[in-house]
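Asks: sequence and computational prediction follow.
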Amino acid sequence: MAVCEIKRQPMPHCDPIDLLTQIDRFIAARVDPSFQIFIEQPDIPFQIAFRNPSLIIRRTQMNCTAERVASVNDVLDDFRRMLVLYIDWLHSFTDFQSLPAAVQITLAKARCSNFIWLICAWRTYRAGCSGVCNSRGSYFPCDPQMRCMPDVKNIVCLFMKVMVEEIGRIDLDETEFCLLKAIDLFNYEAIDELEECEKMIIGKKCDKYIKLLYEYILNRFKHFNELDVALRVGKLMQLLGENARIALMGNANIAALDAMGVVELDELNCEVFVKEASPAF
């Protein structure tokens, strides 16, 4: 990746980066009222779920305390809650909403697993637990003896090493995390269903957020020169690459558990997770 020529300038009060972090916090805090009647229908195609995320599961308060070991229901419900979080985020993201409807669906489905695993890495790092932190107060432990289901592909230990430990090592902050989610969303290279003209539009959005990441790092680390910034951006892109690898393994793990009869997946989970994806970055 070439070094961008970027001048160090004060960040405006309400710049795109600020807006990105504000959206993230707002979406994470969104909770459905207890008096509202819900008819959850998770056994639906992704396209319907994308337009009606309330059909997937109720929006409960995010609880990343990791105070108990996850049950099978905890794991499945967390996937559904993360799907709702993801769709809410997309619906609030102007750069995504400006895309044609068909492109939105294709991109949203293709990047879903990556988003969920990146969220898992961030909240696991913040929680400091020995395993994958869920959003409902539980965690999937590193210790195989404590798990509610097998880790067929041995993902958890690898995830802790290449994602959670690396986030701590490079001192990733909330703003960089939000920018990485946007960059990863607009990475089109692994999506064969897109036309070349659509890839060009999406690619410009990806470039926009990579440039914003450069600018943010230059302002965060006052002693950095442009080469230092480029090296840090390179490390963050490597993190996205590892996350894509974990997401692929996660999809394969879910497919194996479904085939073994350990879990019974609904149509939505099958469409989103049990699929052959290609690595990104």
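Replies: Alright, I've got the coordinates. Residues are numbered from 1 along each chain as shown.

Asks: rest of the way, CA atoms for contacts and neighbours
Replies: Noted.

Asks: ok, which stretches of the stretch 151-281 of the chain are helices?
Replies: Along the stretch 151-281 of the chain, counting by DSSP state H, counting those that start in this stretch, helices occupy 155-159, 165-170, 174-185, 196-220, 226-260, 267-273.

Asks: any idea which residue is closest to the centre of the chain?
Replies: The centre of the chain sits closest to Phe115, judged by CA atoms, centre = their mean, with a distance of 1.7 Å.

Asks: in what helix or strand does that one lie?
Replies: helix 101-127 (DSSP states H and E).

Asks: got a list of what the nearest residue to Glu166 once chain neighbours are set aside touches?
Replies: Nearest residue to Glu166, sequence neighbours excluded (CA to CA, 6 or more residues apart in numbering): Leu239, at 7.8 Å. Applying CA atoms under 8 Å, 6 or more residues apart in numbering to Leu239 gives the contacts Val162, Met163, Glu166.

Asks: state the distance from Leu239 to Asp258.
Replies: Shown here: Leu239 relative to Asp258, a distance of 28 Å by CA to CA, to the nearest Å.

Asks: cool, His223 as well?
Replies: Between His223 and Asp258 the computed distance is 51 Å (CA to CA).

Asks: okay, now Val103: neighbour count?
Replies: 19 (other CA atoms under 10 Å).

Asks: what sits against it?
Replies: Leu194, Glu198.

Asks: helix, strand, or coil at Tyr139?
Replies: What DSSP: H, G, I helix; E, B strand; the rest coil gives for Tyr139 is strand.

Asks: and it, how far from Ala28?
Replies: Counting by CA to CA, the gap from Tyr139 to Ala28 is 18 Å.

Asks: more neighbours, the two?
Replies: Neighbours of Tyr139 and Ala28, each counted by other CA under 10 Å, are more numerous for Tyr139; the result is 26 against 18.

Asks: leaving out chain neighbours, which residue sits closest to that one?
Replies: Cys133 (4.3 Å).

Asks: for comparison:
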Amino acid sequence: MNPRAVQSERVEREQNGSPNQIEEDDYKDLSSPDTCSVEIQTDVDEQKPSSNNSAPLPSMELEMAKLSEQIVEMHRAVCSYVDPVTKRENFDMKMETETTKIAFMNAFYNPEMIGPRTPLDITGRRVATVKDVMDEWKRNFVLFSDWLRALPEYNQMSIEDQIVLAKNRYGTFHWWMCANWTVQAGCEGVCYSNGAYFPKQPEAQCIPDVKGSSGRMYDSLSIPIKELNLDETEIVLMLAVIIFSDEITELADLTPAGKEHVRMVGNRFVRMLHHHVNSKEYGEAMENGDDTQNSSESQAAVRIAKMMILLSATTNLVYLTSDNIQLMEVLHVVPSEYLCHEVQFIQNSYETP
């Protein structure tokens, strides 16, 4: 997506008019992901900024900022979901005896069948074992399911299109989350959500990373993310942009309506990202005049362009680690004998026509 192409146009406010209002019910119950919405109005009238330095931000800027805050709160809520200890213990006991395979659709809409919602432990305090790799795959898949199903924009799609999008976005979701966790933990490798990390150094790896995906992620994602010093809002909005990026080859199986929906929602999130990035320099620009404002807008455009490069890097990681299955990169090319049945049945679902 071209960030310059999605910059919203400035529209003069009518003399006696008033800006359109965002629904107050949006995101009002953040304890349930099903209530989270990022719907925005693209034709909202804006007030002209006055020459007074104390003038408020244009109405559309305020609305964009509000929506950005709300999706961040939704993200925090989803990441904080934790199952009771008794439920986690019962799941472990069940997995010791149960070997029934489950279809991908059932696994996605009932993620508790894959694994419990354990607390996210983003510390990277120990080198990952094979069990850590498998546990991370399951926990991240549950997080992925919760996150997608928290967005009405996703639920507005047909079930068929939902499954197509879910099957083609887990890899990018996983890499983006792990790359940011790596920056947060400061470890050299792929930081997991269970306190472990998969190291870049081959001699320390529990499973051979034959394609060097862990090193590629660190160099092409974690280092640039650290250099850009992305704030929490930028991280979350970029995740939404990644999920709803309209890659034609990846989403070829979407219905025409599904493709149009993904395109529109993706562009909407890019506009939200643009407004957020631009607002970071807005106050300083207003204080120093138009020249500084133009410079600030230019800097915002460059920053967004660099973020879009991160989107490409995330997608390239999926292509690097799997030619046709968007899940194997998480396992770092794990031999089949190491695959637990939960991972195997979802892998098989990708291979089934």
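Replies: The structure has been received and is ready for your questions. Please read all numbers here as calculations on a predicted model, not as lab measurements.

Asks: ok so, going back, need the contacts of Leu239 of the first structure in TSV (columns: neighbour count).
Replies: Listed next are these as TSV, based on neighbours: other CA atoms under 10 Å:
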residue	neighbour count
Val162	16
Met163	24
Glu166	18
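
Asks: of those residues, which is the nearest to Pro100 of the first structure?
Replies: Pro100 of the first structure has its nearest neighbour among the contacts of Leu239 of the first structure in Met163, at 32.8 Å by CA to CA.

Asks: for the equivalent of Tyr188 of the first structure over in the second structure, give its distance to Tyr154 of the second structure.
Replies: Taking TM-score structural alignment, the alignment pairs Tyr188 of the first structure with Asp246 from the second structure. According to CA to CA, Asp246 of the second structure stands 14 Å off from Tyr154 of the second structure.

Asks: what distance do you get for the equivalent of Pro208 of the second structure over in the first structure to Met163 of the first structure?
Replies: Using TM-score structural alignment, the equivalent of Pro208 of the second structure in the first structure is Pro150. Distance, Pro150 of the first structure to Met163 of the first structure, using CA to CA: 20 Å.

Asks: which of the helices or strands spans the aligned residue in the second structure for Asp88 of the first structure?
Replies: Residue correspondence to the second structure (TM-score structural alignment): Asp88 of the first structure is matched to Asp146. Assigned by DSSP H and E, Asp146 of the second structure belongs to helix 130-149.

Asks: that helix vs the first structure, mean deviation?
Replies: Superposing on the first structure and averaging over aligned pairs (mean CA distance after the TM-score superposition for the first structure), helix 130-149 of the second structure comes out at 0.6 Å.

Asks: list of residues touching that helix?
Replies: 33-34, 75, 78-79, 108-109, 111-112, 114-118, 154-155, 170, 173-174, 192-194, 196, 198, 206-207, 330-331, 338-340, 343.

Asks: buried residues in that helix, which are they?
Replies: Buried positions in helix 130-149 of the second structure, judged by neighbour count with 16 or more other CA atoms under 10 Å: 130, 132-149.

Asks: then stretch 116-134 of the second structure?
Replies: Neighbour counts over stretch 116-134 of the second structure (16+ other CA under 10 Å) mark 116-118, 120, 122-124, 127-130, 132-134 as buried.

Asks: relative to Thr86 of the second structure, which of those is nearest.
Replies: Thr86 of the second structure lies nearest to Pro116 out of those, by CA to CA, at 10.3 Å.

Asks: wait, isn't the closest one in contact with Arg88?
Replies: Yes. Look at Pro116 of the second structure against Arg88 with CA atoms under 8 Å: they come within range, at 5.4 Å.

Asks: now do the counterpart of the residue nearest to Glu166 of the first structure in the second structure against Lys200 of the second structure, distance only.
Replies: Under the alignment defined by TM-score structural alignment, Leu239 of the first structure is paired with Leu310 of the second structure. Distance, Leu310 of the second structure to Lys200 of the second structure, by CA to CA: 20 Å.

Asks: so what's the equivalent of Phe221 of the first structure over in the second structure closest to, chain neighbours aside?
Replies: The equivalent of Phe221 of the first structure in the second structure is Glu281 (alignment by TM-score structural alignment). Once flanking residues are discounted, Glu281 of the second structure sits nearest to Ser296: 5.8 Å by CA to CA, 6+ apart.

Asks: OK, contacts around the one you found?
Replies: For Ser296 of the second structure, the contact set (CA under 8 Å, 6+ apart) comprises Asn278, Glu281, Tyr282, Ala285.

Asks: alignment lookup: Lys208 of the first structure to the second structure.
Replies: Alignment note: Lys208 of the first structure maps to Arg268 in the second structure; criterion TM-score structural alignment.

Asks: typo on my end, it should be Ile44 of the first structure
Replies: Checking with TM-score structural alignment, Ile44 of the first structure has Ile102 as its match.

Asks: give me the distance between the nearest residue to the match of Pro208 of the second structure once chain neighbours are set aside and Asp151 of the first structure.
Replies: Using CA to CA, 6+ apart and skipping the chain neighbours, the partner closest in space to Pro150 of the first structure is Pro144 (7.4 Å). Using CA to CA, Pro144 of the first structure is found at 8 Å from Asp151 of the first structure.

Asks: pick out whichever of those two has more residues nearby.
Replies: Shown here are Pro144 of the first structure and Asp151; by other CA under 10 Å, Asp151 has more neighbours (18 against 13).

Asks: any idea how far that one is from Val75 of the first structure?
Replies: From Asp151 of the first structure to Val75 of the first structure the distance is 12 Å (CA to CA).

Asks: and Ala101 of the first structure, by the same measure?
Replies: If you go by CA to CA, the gap between Ala101 of the first structure and Val75 of the first structure works out to 30 Å.
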